[in-house]
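Asks: using only what follows, build the 3D model:
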Amino acid sequence: MQISSTMASRTSSLKFFSLLICSIAIVQMATAGDPDIITDFIAPPNGTVDGNFFTYTGFRVLVGGGPPPTAFKVLKATLAEFPSLNGQSVSYAILQFPSGTTNPPHTHPRSAELLFLLGGTLEVGFVDMKNNLFTQTLQAGDLFVFPKGLAHFQYNADSQNPALAISAFGSANAGTVSIPSTLFATGIDDNVLAISFKTDMATAGDPDIIADFIAPPNGTVDGNFFTYTGFRVLVGGGPPPTAFKVLKATLAEFPSLNGQSVSYAVLQFPSGTTNPPHTHPRSAELLFLVGGTLEVGFVDTKNNLFTQTLQAGDLFVFPKGLAHFQFNADSQNPALAISAFGSANAGTVSIPSTLFATGIDDNVLAISFKTDVATIQKLKAGLAAKP
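Replies: All right, here's what the predicted structure looks like:
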């Protein structure tokens, strides 16, 4: 019996390591997000470089026979844990899901995630920048890609069995922005959240092109092609907006920006309005406050909240892929800002809409926010489109 048990244990370990070895191929498919280095590797400033420097043993606990986790658990091999990954544009995470647990909605600002399910089943999904929800039920052996910078989740709906997955990232430091923690555990002003959720109190830039500009396939290229007149309404003397409003000059509105790695948005804030928490997966945002005052802030991947009160003439940078907001707390006066982006299509992921207006399962959200399904349904009702 002891020999049989030992053989079974070895067989199980061999199966695990076979899947682990196969998953190395995932690395080659993940898009690199880190800058290239001009050496083979980056050596530590004061240390010996030998085989130990290139070896990480932190995953040995997975085959050490310890007790399984009772809550969702992540083991990482990123730049922080494994310094020799510096400049190598790759990292790993092991995701352990006891029955009924979830990896709450989150984003990775600097890389896509390619998940390989080693055992069990998982319900997974992500929301694109048009608020389309893409879901799948994964079986052991399946792979699923979560595009860079988009909100996504994983959920083990099996009430009896655990699930185990390995994820590869095309960055040594992909970063993780936990949306529940970012919103409710970092000190973002309650008024900002209340307005955003209508309740009470998308990374790399654009690829370089090898021509001066990208001409339309069937069209005349003259001065008109390089001119956008959609912002004339701002000086046309029309009535001011009564709700927060954005005017964009991106690739969608201004096709000549294709390949030019730049775009604009004009943000109009009537008194007491907010631009709800959101991210831009493909660019930082550089905001220039033209008039009024604004309360602004962003949350980094360590859940640190950085805020500022801006006066007219100030600039503020929101780093690429991080959740951020703007709020006109002035009860009397509007505010006007211009934002520049280092991408013709920076993308916008609205966190309230992504979570509560796209069909993500109520159980996933209830577990993620440590509340009940009834509360989730109330939030969804508040964000639903009015007839």
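
Asks: alpha carbons only for contacts and neighbour counts from here, please
Replies: Will do.

Asks: what segments of the stretch 151-300 of the chain are strands?
Replies: In the stretch 151-300 of the chain, the segments counted as strands under DSSP state E, counting those that start in this stretch are 152-155, 163-169, 177-178, 245-249, 263-269, 274-279, 285-291, 294-299.

Asks: just put those strands in CSV and tack on mean neighbour count.
Replies: Supplementary listing: those in CSV, determined by neighbours: other Cα atoms under 10 Å:
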stretch, mean neighbour count
strand 152-155, 25
strand 163-169, 24
strand 177-178, 23
strand 245-249, 17
strand 263-269, 23
strand 274-279, 25
strand 285-291, 20
strand 294-299, 23
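
Asks: now distance to residue 193 too, for those strands, in a markdown table please.
Replies: Written out in a markdown table, the entries for these read as follows (distance: least, Cα to Cα, whole Å):
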| stretch | distance to residue 193 |
| --- | --- |
| strand 152-155 | 21 |
| strand 163-169 | 31 |
| strand 177-178 | 16 |
| strand 245-249 | 18 |
| strand 263-269 | 16 |
| strand 274-279 | 7 |
| strand 285-291 | 21 |
| strand 294-299 | 12 |
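
Asks: among those strands, which comes closest to residue 210?
Replies: Each of the strands of the stretch 151-300 of the chain was checked against residue 210 via Cα to Cα, and the shortest separation belongs to strand 263-269, namely 19.4 Å.

Asks: here is a second sequence; please produce its structure as well for comparison:
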Amino acid sequence: MAIPSPLLSFAIVVAVLLLPSPSLAGDPELLQDICVADITSTMKVNGFPCKATVTEDDFYFKGLANPGNTNNTYGSVVTGANVEKVPGLNTLGVSLSRIDYAPGGLNPPHTHPRATEIVFVLQGTLDVGFITTGNKLIAKTITAGDVFVFPRGLVHFQKNNEDVPAAVISAFNSQLPGTQSLPMTLFAATPEVPNYVLTKAFQVGSKEVEKIKSRLAQKKS
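Replies: Modelled structure (predicted):
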């Protein structure tokens, strides 16, 4: 078998390095002008299949105009404008959300596995932050007109420590970024994460784990 020359080997390495990394890419690139999502389709694909009949309403959503109801356990609510609400976003690789916070409200630690998030503060003041894989907290207090970025996949949070409501608009480089809330993921999964896993991970007793599970089960229902 012929051995590649050093020049050929070098060319192959350079070509590989210049290829876009799947781990860094966002949603797939477009292959056509539009592909409005058929939300009702039973076909399983990586995204949504395109529907045949398209109207202007497939590209329109008014749900971010008004504050959401923050009367819940955490005192915050996320209103999404993703492909499930705006079918025309299918294959476009972008989406928005509005997040409203009651006084003292918290958007608890969570991740978006498929997107980087950038928030623009509409009103109020928030303490925000994310944690790197090196376990370093990057945190800042932001106020109306400010922008802050949460890198893709990293655990992050927002907390309103003021006595007035706050709100932000969040933008994502994905049509459906996905959200994994750490409390709900760990303590309210179906089937349950075994207690022996949680007691060992958090160095607490089974009573504490059951107490958290019961409270989050009530929130889930």
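
Asks: tell me the spacing between the counterpart of residue 31 of structure 2 in structure 1 and residue 138 of structure 1.
Replies: Matched to structure 1 by TM-score structural alignment, residue 31 of structure 2 sits across from residue 210. Distance, residue 210 of structure 1 to residue 138 of structure 1, using Cα to Cα, to the nearest Å: 41 Å.

Asks: who has more neighbours out of those two?
Replies: The residue with the greater number of neighbours, taking residue 210 of structure 1 and residue 138 and applying other Cα atoms under 10 Å, is residue 138; the counts read 19 against 8.

Asks: doesn't the more buried one lie inside a strand?
Replies: Yes. Judged by DSSP: H, G, I helix; E, B strand; the rest coil, residue 138 of structure 1 forms part of a strand.

Asks: identify the residues contacting it.
Replies: Listed by Cα atoms under 8 Å, 6 or more residues apart in numbering, the contact set of residue 138 of structure 1 reads 117, 121, 122, 123, 124.

Asks: I figured the third one hits residue 139, correct?
Replies: It stands for residue 122 of structure 1. Yes. With the criterion set as Cα atoms under 8 Å, residue 122 of structure 1 and residue 139 qualify as a contacting pair; they are 7.0 Å apart.

Asks: between these two, who's got more neighbours?
Replies: Here residue 122 of structure 1 and residue 139 are set side by side on neighbour count (other Cα under 10 Å), and the busier one is residue 122, at 26 against 16.

Asks: which SSE is the more buried one in?
Replies: Secondary-structure assignment from DSSP states H and E places residue 122 of structure 1 in strand 121-127.

Asks: quick one: that strand to chain centroid distance?
Replies: In terms of Cα atoms, centre = their mean, to the nearest Å, the centre of strand 121-127 of structure 1 is found 15 Å from the chain centre.

Asks: now swap in stretch 186-194 of structure 2 and tell me
Replies: 20 Å.

Asks: check stretch 255-275 of structure 1 too.
Replies: If you compare the mean C-alpha spot of stretch 255-275 of structure 1 with that of the full chain, they lie 20 Å apart, counting by Cα atoms, centre = their mean.

Asks: likewise stretch 318-329 of structure 1?
Replies: Distance of stretch 318-329 of structure 1 from its chain centroid, counting by Cα atoms, centre = their mean, is 14 Å.

Asks: show me the contact partners of it.
Replies: Counting contacts by Cα under 8 Å, 6+ apart, the residues outside stretch 318-329 of structure 1 that touch it are 108-110, 149, 177, 182, 192, 202-203, 269-287, 293-301, 334-335.

Asks: what range in structure 2 matches it?
Replies: Here stretch 318-329 of structure 1 aligns to structure 2 at residues 150-161, judged by TM-score structural alignment.

Asks: end to end on the matching stretch, go ahead and measure it.
Replies: Stretch 150-161 of structure 2 stretches 20 Å from its first residue to its last (Cα to Cα).

Asks: looking at structure 2, where would I find the counterpart of the strand holding residue 122 of structure 1?
Replies: On the basis of TM-score structural alignment, strand 121-127 of structure 1 is assigned to no residues in structure 2.

Asks: which elements pack onto that strand?
Replies: Helices and strands touching strand 121-127 of structure 1, as assessed by 3 or more Cα pairs under 8 Å, 6 or more residues apart in numbering; DSSP states H and E, comprise strand 133-139, strand 152-155.
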